[in-house]
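In: from the sequence below, what's the structure:
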Amino acid sequence: MNYGHVNLVDGIWLKGTQGHYVSVNPANRSPVGDVLGPDGHVAEQAVAAAVREFRRGQWVRNPRLRAATLNAMADAAATVSDDLVDLLISENGKLRAEAIGEVMASISELRYYAGLARDIFGRAFSGQPGQMSLIEKEPAGVCAIITPWNAPLTLLVRSLGPALAAGCTVIVKPHRATTVVSNLFMRSITSVPNLPTGVLQSLNDPDDWVGAWLVNHEDVRVISFTGSTATGAKIATSAGPRFKKLSLELGGKAPAVVMADADLDRAAREVAKGITVLSGQMCVCVSRVLVERSIADEFQHRLKITLSEIKPGPGHLPESTMGAMFDDSAVERHLANQQAAVAHLDMEILLAGKDLRGDTGGCFVTPALFSSRTTDHPLIQNELFTPMASFEIFDSPEEAVSLANASDFGLAASVHSADHNCARWVASRIDSGTVWINCHNRLFVETETGGYKSSGMGRLHGVEALLDFQETKHIYFENDYETRPQ
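Out: Next comes the predicted model:
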């Protein structure tokens, strides 16, 4: 199916003359679509259109227009939801249930921010008679949204929704590997009649230059990026001298803390699902399993059984319970990490992940689990982004917290315990933007997400997401009517 995988500039889909990429289905290596990039002239047109609309258009000043348009976008995306699901399965490699969840969440998020667009308020303050201060929230300017491949729709909309609701104009830069599904989504939501043409642009990036170009462009005032901590650090370094607003959700190393009084069957299911969701290619995936010593052997046994029952396979097959890896390099990284664990004296492979490429023809593996008695190894400190987790033991809640915080990431974590007070105590002391209790990986549009430490800055989802795309202005005036002699 060819939707014309080109670039949206000022309401027109343009080919440009620079860059070409063939998107490939990781489950069977079949081509999904051709992606054409922009040239420098087309890219400059996109920024110019966004600047024009921001400075002169009605979008910035008309919250009811923004609300109506976001609702219309949700309606438009819903009309192509089946095609979006199919493309997510084929281009992204995820399971059908995961793809359906992503599409429905994206539509829901558009509706949520349609409501918030009409609910942006400032405040007033009078310090003395005849003095008045008005505190107003204004859109921050032209925004570039740079998205990853692992959840190309939800990770776009959680930035796009608040950016548009706040009144920003936007340039989207999708990952080249998932441009086809991103293109269809953009075609659907930009087809709505109330959307001014300069509000929303999309620039493909097959040659991997557009993202850096947007970060460095003097007219782009906000950068919203989801991806690796290393790339986020480069963006912050480039954007720093221009004092741009940054919204960065970066890497994760989510620990799952299992206390001795936990429901072990439920915890095993939640942890196994947390390790294998999106084939381990999600920044909030469980990558460290921290277990109280008295139940360590029993929980390890249950977790290994649950992980062994995972059935990797193409996302459209109902019997598949884990989809494909991103590409061959992801498979090789999964295998190399296991070899690194084998070679270390303080580590042991508890469940070996297998390379299934020869059996399936696609980029499939099975999950892996290894024990570790150290926290200073790269396998514990670095984000692995494969279905692989460490198994570590603690003796007290205080030690569990210390272990959980023994990495420079702080995006997500979970605590599993029947004692709510203990679970709440541990959760409050883990350095993480999100901590779930007796579950893992529950994300809602209404509740903010974001990272501590090297996991990023800013918050997305919820009301606070608007802050990343707004400036606060103080307007002060005086009148002498109250102090005038009567």
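
In: CA only for contacts and neighbour counts going forward, please
Out: Will do.

In: L214 belongs to a helix, doesn't it?
Out: Yes. Under DSSP: H, G, I helix; E, B strand; the rest coil, L214 sits within a helix.

In: run this one through as well so I can compare:
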Amino acid sequence: MGSYNQWNKQFIAGTWREGRSDSVYEDRNPYSNEVIAKIKMATLEDIDEAYRSAEQSQMAWEEVNAFKKSEVMEKAASIMESRREEIVDLLIRETGSSFVKANVELDFCISITKEAASFPKRMGEEMVPSLVPGKENRVYRRPIGVVGIISPFNFPMYLSIRSVAPALAAGNGVVLKPDEQTAISGGLFIAKIFEEAGLPKGLLNVTVASIDEIGDGFVDHPIPRLISFTGSNKVGKHIGERCGRNMKKAALELGGNNALIVLEDADLEKSVDSAAFGSYFHNGQICMAINRIIVHQSICDKFIDKLSEKVKKITAGNPQNHENMIGPLINKEAVKRILGQIEKAKNEGAQIVLEGKIEGNVMYPYILKSDTNDVSTAKNEVFGPVTTIIPFNTEEEAIQIANDTQYGLSGAIHAGSVEKGVEIAKRIKTGMIHVNDQSVNDEPLIAFGGEKESGLGRIGGKWSLDEFTTFQWISIQNEPRDYPF
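Out: Next up is the predicted model:
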């Protein structure tokens, strides 16, 4: 089994070829700055060809036997497992993932693809009673047609595959546009996997393109009936508006400003463990990461001391050293942006409890403390290894602070009484929340998604099947019907 290659090519209409753009993107290792690949970018003409290929191939794919579709998904999952070492190495080099994070991401990819393998056998019909004598009502679950997928850089392979695999399994054609910073793990490697798994040519297309060149062309193209986007809420709202104008569905998984509430009776050690993992896993570059830790005033000082002690022990540096838990941020602009947010929070009254250091694109963990929710690092999604601790006195105050954000993706509560934790969880306006755990959780069978500005729709299990299909009512009048005229 040889290694995959051709990372300088697009995958359009079943063919590996260069994009038509004059611009060439240098895909770089965020730790060493080494050039991994030079990719000639796709144009609007390339995207049009990709969508037309997906549309043409989809019509035949929809008619393929359900068991055959499932076999392709199972084969894809098996290929991912057999190529684990190769994929993990790529995720480390291209995305700055730690060894642990890269393996976790791959496990997520395998799990969601195996779940998607069940979808072709769940594309049936339902018989529904009719008010009209002699009428037979059938409701058929059908593929949407063609799905356009835009994925981000932080968990690039998983955040692509969690839409690609369910969409294909439900009988759709797909055009995927990964973030160019992670074009290989977020797109081109996925195309190789499904090509080897026997997916019909032309059904899955991967276009690596710059928004500066294509503008809204990927979203506005008339062929896709659904755009699945994972990324910032600013871009997501724009995509949602474009989809609305063009009468197509939008599945949007956007940012988060997730809170961990630590109640007075919480187990301090366990809550500190959750806080450290939830805040700093993959350098905090996760939409579900803990951005704010809301701690009861009576235990706040102890909590800060224990968290600081634990966080100082987190190893950071070159992710190719498997002992390092924190690697580089995706680029130097991210480092600059986060330092700016920290400086602004200081000027607004926040106190730096633990000050990290900067080595290239590697940012060591920061801990801030604020008496209010109004400092920059608490109001905004940081998307880096920074967390802000906010003390509270009453449970009502904790709930108010947690809900004081335009986001509503994930969250967590540590409580001595599980039922009290659950009751408070019900009052947090968020799509997902976890009791006596941290906020970074995802599973293939669970409804994943947010409220408020954290997005629209749900991904995972039967919810993915609903997202990537539509319904058609076909009625049959078996007996003559009496009409009034």
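
In: please settle this for me: is I393 of structure 1 part of a helix?
Out: No. Counting by three-state DSSP, I393 of structure 1 is not found in a helix; it is strand.

In: could you check which residue of structure 2 pairs with it?
Out: Applying TM-score structural alignment, one finds that I393 of structure 1 aligns to P391 in structure 2.

In: contacts only, for its match.
Out: Neighbouring residues of P391 of structure 2 by CA atoms under 8 Å, 6 or more residues apart in numbering: 294-297, 300, 370-371.

In: now which of those residues would you call buried?
Out: 294-297, 300, 370 (16 or more other CA atoms under 10 Å).

In: please tell me how far the residue most central in space within structure 1 sits from V210 of structure 1.
Out: Nearest to the mean C-alpha position of structure 1, counting by CA atoms, centre = their mean, stands L155 at 4.2 Å. Distance, L155 of structure 1 to V210 of structure 1, using CA to CA, to the nearest Å: 18 Å.

In: one more: D431 of structure 1?
Out: D431 of structure 1 is 34 Å from V210 of structure 1, where distance means CA to CA.

In: count of neighbours near the corresponding residue of structure 1 for V72 of structure 2?
Out: Under the alignment (TM-score structural alignment), V72 of structure 2 pairs with T69 of structure 1. Number of residues near T69 of structure 1 (other CA atoms under 10 Å) recorded here: 24.

In: for W13 of structure 1, same thing?
Out: W13 of structure 1 has 16 nearby residues by other CA under 10 Å.

In: would the match of V72 of structure 2 count as being in a helix?
Out: Yes. Under three-state DSSP, T69 of structure 1 falls within a helix.

In: that one contacts V192, doesn't it?
Out: Yes. Taking contacts as CA atoms under 8 Å, T69 of structure 1 lies within contact range of V192: 7.2 Å.

In: doesn't G356 make contact with P365 of structure 2?
Out: Yes. Using CA under 8 Å, P365 of structure 2 is in contact with G356, at 5.1 Å.

In: so between these two, which is more surrounded?
Out: Just comparing P365 of structure 2 and G356: by other CA under 10 Å the higher neighbour count belongs to P365, 26 against 16.

In: so the corresponding residue of structure 1 for that one versus F385 of structure 1, what's the distance?
Out: In structure 1, P365 of structure 2 lines up with P367, judged by TM-score structural alignment. Distance from P367 of structure 1 to F385 of structure 1, counting by CA to CA: 12 Å.

In: kindly report the same for E249 of structure 1.
Out: From E249 of structure 1 over to F385 of structure 1 (counting by CA to CA), the distance is 15 Å.

In: if we can go back for a sec, what do we get in structure 2 for the residue nearest to the centre of structure 1?
Out: Aligned counterpart of L155 of structure 1 in structure 2: L159 (TM-score structural alignment).
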